[in-house]
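Student: need a 3D model of the sequence below.
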Amino acid sequence: MDAYEKLEKVGEGTYGKVYRAKEKATGKIVALKKTRLHEDDEGVPPTTLREVSLLRMLSIDPHIVRLLDLKQGQNKEGKTVLYLVFEYMDTDLKKYIRNVRATGQMIPAKTVKGLMYQLCKGVAFCHGHGVLHRDLKPHNLLMDRKTMMLKIADLGLSRAFTIPLKKYTHEILTLWYRAPEVLLGATHYSTPVDVWSVGCIFAELVTTRALFQGDSELQQLLHIFRLLGTPNEEVWPGVSELRNWHEYPQWSPQNLSSMVPGLDADGLDLLSKMLLYNPLKRISAKKAMEHPYFDDLNKASL
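Tutor: So this is what the prediction gives:
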């Protein structure tokens, strides 16, 4: 690791510490992600190597954070640590939304649309290569403030670890973007779980507030049911068979526009298709890119 000089710790994610660092030879600023490994006797587990090669492959999309290099080192206890070297981005969507909210402003509709398109494009690329992210949230979406380029991060290890159920640090794992089928304990789920998260992020970009803010799985479900109506077998066949299903209070669906004021009719239509209960009916990320909401966007500039 002599090739890099650590400048500061910028975060501690579910999968390890992240540092801002400088490549000594070029002066280039990078993000170093130190990952803990569940070692077997053979050193680096094959699952991790698979993830890394997957990340390398996904890195070719402009809306996925680029993995530049991979370094292996030893920690003080003599255990193997892997350093993933990523391109460095100066902020993330969570910070961006927070900064806008602090000024009392809203994010311009055109900016929301540009960010949403990039997000759908990155997610569609992952899904097209058989990769689920499973933990999409504003914090995992990195941004370049100057160009407003958005990139999906924290992808690589998401597959080997499935949905991270606990945080290693004191930071609690947010449930706000988690799809109802996951909250209800579905054992088989697929790409629609990411699309649900994208819908939640969409609403948050428009209002600068998270759409469903639950502090437990039950609370999270109740927030969703209050807005979208309590699901039943008619709208979502098989829902009552899911492991965590109980008899819930019966709410009827509210108008989405009441919760996401300021979003035009096309935007509301797209959002409602992303937040459908039945995962089989939920719009795909690829189809979302073709939605009329994006018709007036200069896609070439992205």
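Student: can we go C-alpha only for contacts and neighbour counts from here?
Tutor: OK.
Student: name the SS class of residue 22, please.
Tutor: With DSSP: H, G, I helix; E, B strand; the rest coil as the basis, residue 22 sits in strand.
Student: if I pick it, what's in contact with it?
Tutor: Contacts here follow CA atoms under 8 Å, 6 or more residues apart in numbering; on that basis residue 22 touches 4, 5, 6, 7, 28, 29, 30.
Student: can you list those in CSV and add distance to residue 275?
Tutor: CSV is the format used below for the contacts of residue 22 (distance: CA to CA, whole Å):
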residue, distance to residue 275
4, 43
5, 44
6, 41
7, 41
28, 41
29, 38
30, 36
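Student: want to throw the residues you listed into CSV with neighbour count and secondary structure?
Tutor: Formatted as CSV, those follow (neighbours: other CA atoms under 10 Å; DSSP: H, G, I helix; E, B strand; the rest coil):
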residue, neighbour count, secondary structure
4, 19, strand
5, 17, strand
6, 18, strand
7, 13, strand
28, 12, coil
29, 19, strand
30, 22, strand
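Student: so which bits of stretch 203-219 are buried?
Tutor: By 16 or more other CA atoms under 10 Å, the buried positions in stretch 203-219 come out as 203-214, 217.
Student: which of those residues sits closest to residue 148?
Tutor: residue 205 (13.6 Å; CA to CA).
Student: so that closest one touches residue 95, yeah?
Tutor: No. Here residue 205 lies out of contact with residue 95, judged by CA atoms under 8 Å, at a distance of 11.8 Å.
Student: show me the buried residues of stretch 203-219 that map onto helices.
Tutor: In helices, defined here by DSSP state H, the members of these are 203, 204, 205, 206, 207, 217.
Student: quick one more, to check against the first:
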Amino acid sequence: MFQRKSYNQETSTCYHLIFPFYDSTLQEQCNEKNIELANEFIRQISKGLFYLHENNIVHCDLSPGNILIDSLTGCMVICDFGCAHSSSDNSNDSNEEVGTRYYKAPEHLFGSKRYSSSTDIWSLGAIYAQLLIGYPVFAGESDIEQIGRVVGRLGKPSKKVEQDEMHDYPDTNKLMFFSDSYSDDDYEDEYSSESDDEEMEALRASRILLKKVIDDENLAESEKQLILGILTWSIKDRLTIPEVP
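Tutor: So this is what the prediction gives:
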């Protein structure tokens, strides 16, 4: 990946790191529908994540801006490991906020600081879906709105997921999205004091289940199943890298 040269003098030692040059990022190409690019992305980046996860590294901030592309060869690489964690660190006591909101897994929107391969898998699926449909599938302007958009696309999590997985997320009980008595009107009344009409209209529009969104795009069945298999509330049910085609 790089070459190292050393230059020794009596007073100092210099190291020269030489890296390949990539002239663009995926961010520059992800705001329009591109099925070929989407499938090349999933093929290349899933290999990169497999290597990271095999070595107990969780990137924690996979996003289009952190995918470099060589425009001549089409080679893609993952960059910016400033938020990376060891998957063996399950202390859950970090105050650090990591991840780019549109691509952040729901468990971390609810305050979980336990990072695992499923953290990166969700981001992989969110980027893949964006490339297939031409816009971010979850596009909240705050963490609260982001949760609202995830609920709008996936529906509420099952009681089993709430009890088995979400019960120990720090912020689960602070929010009312999943209460049976909490209606859409309640949500709009609470949120409207902090947002204008345009934002509320965007939230209403987001309440279209993910399956309908991808059905409307006439995607291949394998592409639909991959998105639905990755973008799940349950960490346990979420596809793993070896299961990604």
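Student: so what number do they get for TM-score?
Tutor: With the length set by TM-score structural alignment, normalised by the length of structure 2, the two chains reach a TM-score of 0.72; 202 aligned residues with a CA RMSD of 3.0 Å.
Student: which helix runs longest in structure 2?
Tutor: helix 35-54.
Student: mind listing what the counterpart of residue 134 of structure 2 in structure 1 touches?
Tutor: Using TM-score structural alignment, the equivalent of residue 134 of structure 2 in structure 1 is residue 208. When contacts are counted by CA under 8 Å, 6+ apart, residue 208 of structure 1 touches 97, 98, 100, 101, 106, 107.
Student: any idea how far the counterpart of residue 104 of structure 2 in structure 1 is from residue 29 of structure 1?
Tutor: With TM-score structural alignment as the criterion, residue 104 of structure 2 lines up with residue 178 in structure 1. Taking CA to CA, to the nearest Å as the measure, residue 178 of structure 1 falls 33 Å from residue 29 of structure 1.
Student: related to what we said a few turns ago, for residue 5 of structure 1, see how far away the match of residue 134 of structure 2 is.
Tutor: Distance from residue 208 of structure 1 to residue 5 of structure 1, counting by CA to CA: 36 Å.
Student: find the nearest non-adjacent residue to residue 243 of structure 1, please.
Tutor: Closest residue to residue 243 of structure 1 apart from its sequence neighbours, by CA to CA, 6 or more residues apart in numbering: residue 185 at 5.2 Å.
Student: how about residue 35 of structure 2?
Tutor: Spatial nearest neighbour of residue 35 of structure 2, chain neighbours left out: residue 132 (5.2 Å); criterion: CA to CA, 6+ apart.
Student: the residue most central in space within structure 2 sits in which helix or strand?
Tutor: What sits nearest the mean C-alpha location of structure 2, by CA atoms, centre = their mean, is residue 123, with 2.1 Å. Secondary structure from DSSP states H and E places residue 123 of structure 2 in helix 117-133.
Student: could you do residue 170 of structure 2 as well?
Tutor: Here residue 170 of structure 2 is assigned to no helix or strand, by DSSP H and E.
Student: how about it, what's its match in structure 1?
Tutor: The equivalent of residue 170 of structure 2 in structure 1 is residue 243 (alignment by TM-score structural alignment).
Student: that match reaches residue 184, doesn't it?
Tutor: Yes. If you go by CA under 8 Å, residue 243 of structure 1 and residue 184 touch, sitting 6.3 Å apart.
Student: residue 152 of structure 2: what secondary structure?
Tutor: With three-state DSSP as the criterion, residue 152 of structure 2 reads helix.
Student: from residue 123 of structure 1, how far out is the aligned partner of it in structure 1?
Tutor: Structural alignment (TM-score structural alignment) places residue 152 of structure 2 against residue 226 in structure 1. Residue 226 of structure 1 is 28 Å from residue 123 of structure 1, where distance means CA to CA.
Student: tell me which of those two has more neighbours.
Tutor: residue 123 (27 against 16; other CA atoms under 10 Å).
Student: so what corresponds to the more buried one in structure 2?
Tutor: Checking TM-score structural alignment: residue 123 of structure 1 goes with residue 49.
Student: before we move on, what about residue 148 of structure 1?
Tutor: So residue 148 of structure 1 corresponds to residue 74, using TM-score structural alignment.
Student: for that match, helix, strand, or coil?
Tutor: Following three-state DSSP, residue 74 of structure 2 is assigned to coil.
Student: do you know how far it is from residue 220 of structure 2?
Tutor: 23 Å.
Student: repeat that for residue 109 of structure 2.
Tutor: For residue 109 of structure 2, the distance to residue 220 of structure 2 equals 30 Å [CA to CA].
Student: please apply the same query to residue 185 of structure 2.
Tutor: From residue 185 of structure 2 across to residue 220 of structure 2, the span is 36 Å (CA to CA).
Student: try residue 52 of structure 2
Tutor: Using CA to CA, we find residue 52 of structure 2 at a distance of 29 Å from residue 220 of structure 2.
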